[in-house]
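Novice: below are the sequence and a predicted model for it; my questions follow.
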Amino acid sequence: MKTSIKTAVVTGASRGIGKAIALRLAEDGFAVVVNYAAGQEKAEQVVAQIQQAGGHAIAVQADVADAAAVEQLFTTAKSHFGRVDVVVNSAGIMTNVPIAECSTDQFEQLVRTNLTGAFCVLGSAARHISQGGRIIALSTSVIAKALPSYGPYSATKAAVEALVHVLANELRGLNITVNAVAPGPVATELFFNGKSDELIQQMAKLAPLERLGTPEDISAVVSVLAGPDGGWINSQVIRVNGGMV
C-alpha cells in the first residue's frame, strides 16, 4: 500500500519510549513502521492501536545490530509506503554495573545494541531517507552526570552523539537534519529493571522538577524535531530531563 503520507521508521517501538514515539508520530499524521527485535505481539498491538485511531502502520522485525536486517527494514518501509521521511532510533538496552565489575561480554552486548545498532540505523537512514527528512537518535542525559554504574551504558550513548554530529555534516546540502534526544530518568520497564525503590526515588529527585519523566515527555520533543517546526534544529543533543544537570 504505497501512500503519499509521510512515513516514519521507529526502532524499538514495541514498548516504552519507542512505543510512545510511534503513537505520537501516528497522531501527527505519519504512517509508522513499528520496528521490534523480539516483541512481535507487543509491536502488533502498537500497530492495531494506530490503525484503530485511523492511522497507517506496519510492524517489521529487525535486529538493529544486523546491517542486512536493517537494510531490509528500510526496503520494506519503502516498498509498503513508498518513502521514508523520519527515522527515530529508539532501540536500546541498559545494564547498570560498575566499570570494574563489568565483563567484556556485558560491555560488548551494550555496544552491539546501542552503538552498532545506532550505526546501522543511521547509515541506512542516510541512504534511504527522502530529501528534507529528519533523523533522530536516542541518547541519555546520564552522560553529563557521570553516575556510578552507568559507565558502560553512557559510553555507548556518548558514541551515538558523536555519530549524530558527524552524520549531520555528511548530509550537508540535502536539507536533512540529524539530532539526538537525551532523556533523563524515564518511567519505563527498561529504567525500573534491577533498581530498588530507594534508588528509583533518589533518581526521581535529581531534577528540579522532582519526578521521573514519562515516555510522552520524550515523544513530544521527537514530534517537534520531526515536524515543521524542527527544520532549523540540526546536529543538536536535546537533553529532556526536567533540568537534571
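Specialist: Structure's in. What do you need?
Novice: alpha carbons only for contacts and neighbour counts from here, please
Specialist: Will do.
Novice: what sits up against stretch 37-47?
Specialist: Residues outside stretch 37-47 that contact it (CA atoms under 8 Å, 6 or more residues apart in numbering): 12-15, 19, 22-23, 34-36, 56-59, 61-64.
Novice: in helices, which of those residues fall?
Specialist: 19, 22-23 (DSSP state H).
Novice: let's have those residues in JSON lines, adding distance to Ala182.
Specialist: Formatted as JSON lines, these follow (distance: CA to CA, whole Å):
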{"residue": "Lys19", "distance to Ala182": "16"}
{"residue": "Ala22", "distance to Ala182": "17"}
{"residue": "Leu23", "distance to Ala182": "19"}
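Novice: most neighbours among those, please name it.
Specialist: Greatest neighbour count in the ones in helices among the contacts of stretch 37-47, by other CA atoms under 10 Å, goes to Ala22: 33 neighbours.
Novice: my read: that residue touches Ala13, true?
Specialist: Yes: assessed by CA atoms under 8 Å, Ala22 is found in contact with Ala13 at 6.3 Å.
Novice: and for those two, which residues touch both?
Specialist: Common neighbours of Ala22 and Ala13 (CA under 8 Å, 6+ apart) are 34, 46.
Novice: circling back: just give me the closest of the ones in helices among the contacts of stretch 37-47 to Ala158.
Specialist: Lys19 (23.2 Å; CA to CA).
Novice: second one coming, line it up with the first:
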Amino acid sequence: MSQVQGKVALVTGAASGIGAACAEVLAREGARVVATDIDDARGAGLIAKIKQAGGEAKYFHHDVTSEAAWAEVVAATEKLHGRLDILVSNAGIALSAPSIVDVSLSDWRRQTAINLDGVFLSVKYGIPAMRRCGGGSIIMMSSVAGLRGTPSLAAYCATKGGVRLFAKAVAMECAQANDGIRVNSVHPGIIDTPIWNKITGTATPPEHNSMTIAEGFAQLSVPLGFAGQAEDIANGVLYLASDAARYLTGTELIIDGGMTGGSFRRAPPDGNQ
C-alpha cells in the first residue's frame, strides 16, 4: 500500500469518474494528492472520502482552460507540499453529434480547449515544477478514441488522438533534456462512468437502469463482454506513476477489455450458432 509513498500528485478532473478513482488510488498508495475540478461539491466529497480512508488530499477549483489558473494551482501545490512528482492530466469532455457537419464551431472549440489546451497547459506549468524536484511522471488521459475513429465522436477523436502524439513528443523532449520526467498516455475503453450520460444526452442515473449505458455498449463491442470500472484505469495510472514504470516513457497504456486487439463473433447465450 505504498507504491507512491511520499510523492505529490496533481489530478485534474478529479471530482468524479476516472479522475476521482485516480485520486483515491494514489492517496491510498501514499501520495499526497491535489485534486482539481470545477465541480466543487463533488470535489469536497472526494477529499472527505480520501481523508476518511486515511489519505492526504487537498481540493482546488480549477478551470483547466485558464493559463492563470494553472499557474496558481501549480504554485499552490509547491507551496503546500514543496514539490510535484505526479501529474495526471485527466480533465476532459466528450460531445457527440450525428455527423461532423452537425458539430458547431463553439462545441469544437470547447472540446479542444479542455481536452487539448488543458493538457498543453498542464505540462507547460507542470514540467518546470517537476524539474525543480528532480523529475516525475506525467500521465495524459487519452482514449481508445485516440487510436481509432468512432462515428458521431469525430471531434472527440481528434482531441484524444492529439493527446496521444502530444504525450510522445513531450516524452522525447524530456528524455532529450535528461530531466528525469517520464510522459505516457492512457487509453481507456468503455468505462462505466457518468460521461456516458453526457455523451448520449440522457440525465437518467445509470443505477436506475436495468443495464447501464456503458454495459450496453460493452456487450456489443468489448471482447471481454463487460464495461470496465474507473478503478481499472486508476490502477494503470498508479503503475505509470510508480517507480515500477521507471523504464516507460512515450508509450501508450491501453485498458479496453480487448477492443483494440481485434474482433470476433460472440456466441449467443444458449451456445447455439
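Specialist: Everything's here; your move. Note that the structure is a prediction, hence the values are computed from the model and not measured.
Novice: tm score of chain vs chain?
Specialist: The TM-score (TM-score structural alignment, normalised by the length of the first structure) is 0.93; 241 aligned residues with a CA RMSD of 1.7 Å.
Novice: looking at the contacts of stretch 37-47 of the first structure, which are in strands?
Specialist: In strands, defined here by DSSP state E, the members of those are 34-36, 57-59, 61.
Novice: turn the residues you listed into TSV, including neighbour count and distance to Pro152 of the first structure.
Specialist: Shown next, in TSV, are those (neighbours: other CA atoms under 10 Å; distance: CA to CA, whole Å):
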residue	neighbour count	distance to Pro152 of the first structure
Val34	29	28
Asn35	31	25
Tyr36	25	23
Ala57	27	34
Ile58	21	33
Ala59	25	31
Gln61	20	27
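Novice: what's the first-to-last distance across stretch 216-235 of the second structure?
Specialist: Stretch 216-235 of the second structure has an end-to-end distance of 24 Å (criterion: CA to CA, to the nearest Å).
Novice: mind listing the strands for the first structure?
Specialist: Using DSSP E, the strands of the first structure run over 7-11, 31-36, 57-61, 86-89, 134-138, 177-183, 237-240.
Novice: Cys120 of the first structure: which of those strands is closest?
Specialist: Using CA to CA, the nearest of the strands of the first structure to Cys120 of the first structure is strand 86-89, at 9.9 Å.
Novice: my guess is Arg211 of the first structure meets Ile200, correct?
Specialist: No: the pair Arg211 of the first structure / Ile200 is not scored as a contact, 10.0 Å apart, by CA under 8 Å.
Novice: what about those two, which has more around it?
Specialist: The residue with more neighbours, out of Arg211 of the first structure and Ile200, is Arg211; 19 against 16, by other CA under 10 Å.
Novice: contact partners for the most centrally placed residue in the first structure?
Specialist: The residue lying closest to the centre of the first structure (CA atoms, centre = their mean) is Ser90, at 1.9 Å. Going by CA under 8 Å, 6+ apart, Ser90 of the first structure touches 10-13, 17-18, 137-138.
Novice: and for Gly228 of the second structure?
Specialist: Counting by CA under 8 Å, 6+ apart, Gly228 of the second structure has contacts 189-192, 256-257.
Novice: of those residues, just the buried ones, ChimeraX syntax please.
Specialist: For the buried members of the contacts of Gly228 of the second structure, the matching ChimeraX selection, counting by 16 or more other CA atoms under 10 Å, is:
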select :189,190,191,192,256,257
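Novice: between the contacts of Gly228 of the second structure, which sits nearest Ile50 of the second structure?
Specialist: Among the contacts of Gly228 of the second structure, and counting by CA to CA, the member closest to Ile50 of the second structure is Asp192, at 21.0 Å.
Novice: trace that closest one over to the first structure, please.
Specialist: Using TM-score structural alignment as the criterion, Asp192 of the second structure maps onto Ala187 of the first structure.
Novice: surely its match meets Pro215?
Specialist: Yes: between Ala187 of the first structure and Pro215 there is a contact under CA under 8 Å: 7.1 Å.
Novice: can you map out the helices along the first structure?
Specialist: 16-27, 40-52, 67-81, 104-110, 117-128, 142-145, 151-170, 189-192, 197-204, 215-226.
Novice: Phe192 of the first structure versus the residue lying closest to Arg211 of the first structure once chain neighbours are set aside, what's the distance?
Specialist: Leaving aside its chain neighbours, Arg211 of the first structure sits nearest to Ala204 (4.6 Å; criterion: CA to CA, 6 or more residues apart in numbering). According to CA to CA, Ala204 of the first structure and Phe192 of the first structure sit 12 Å apart.
Novice: tell me which residue of the first structure is furthest from the middle?
Specialist: Ala100 (28.4 Å).
Novice: what's around Leu25 of the first structure, how many residues?
Specialist: So Leu25 of the first structure, with other CA under 10 Å, has 27 neighbours.
Novice: and it, what does it touch?
Specialist: Leu25 of the first structure touches 8, 31-32, 223, counting by CA under 8 Å, 6+ apart.
Novice: distance to Ser124 of the first structure and neighbour count for these - can I get that in JSON lines?
Specialist: Conversion of these to JSON lines gives the following (distance: CA to CA, whole Å; neighbours: other CA atoms under 10 Å):
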{"residue": "Ala8", "distance to Ser124 of the first structure": "14", "neighbour count": "30"}
{"residue": "Ala31", "distance to Ser124 of the first structure": "19", "neighbour count": "28"}
{"residue": "Val32", "distance to Ser124 of the first structure": "17", "neighbour count": "31"}
{"residue": "Ser223", "distance to Ser124 of the first structure": "21", "neighbour count": "19"}
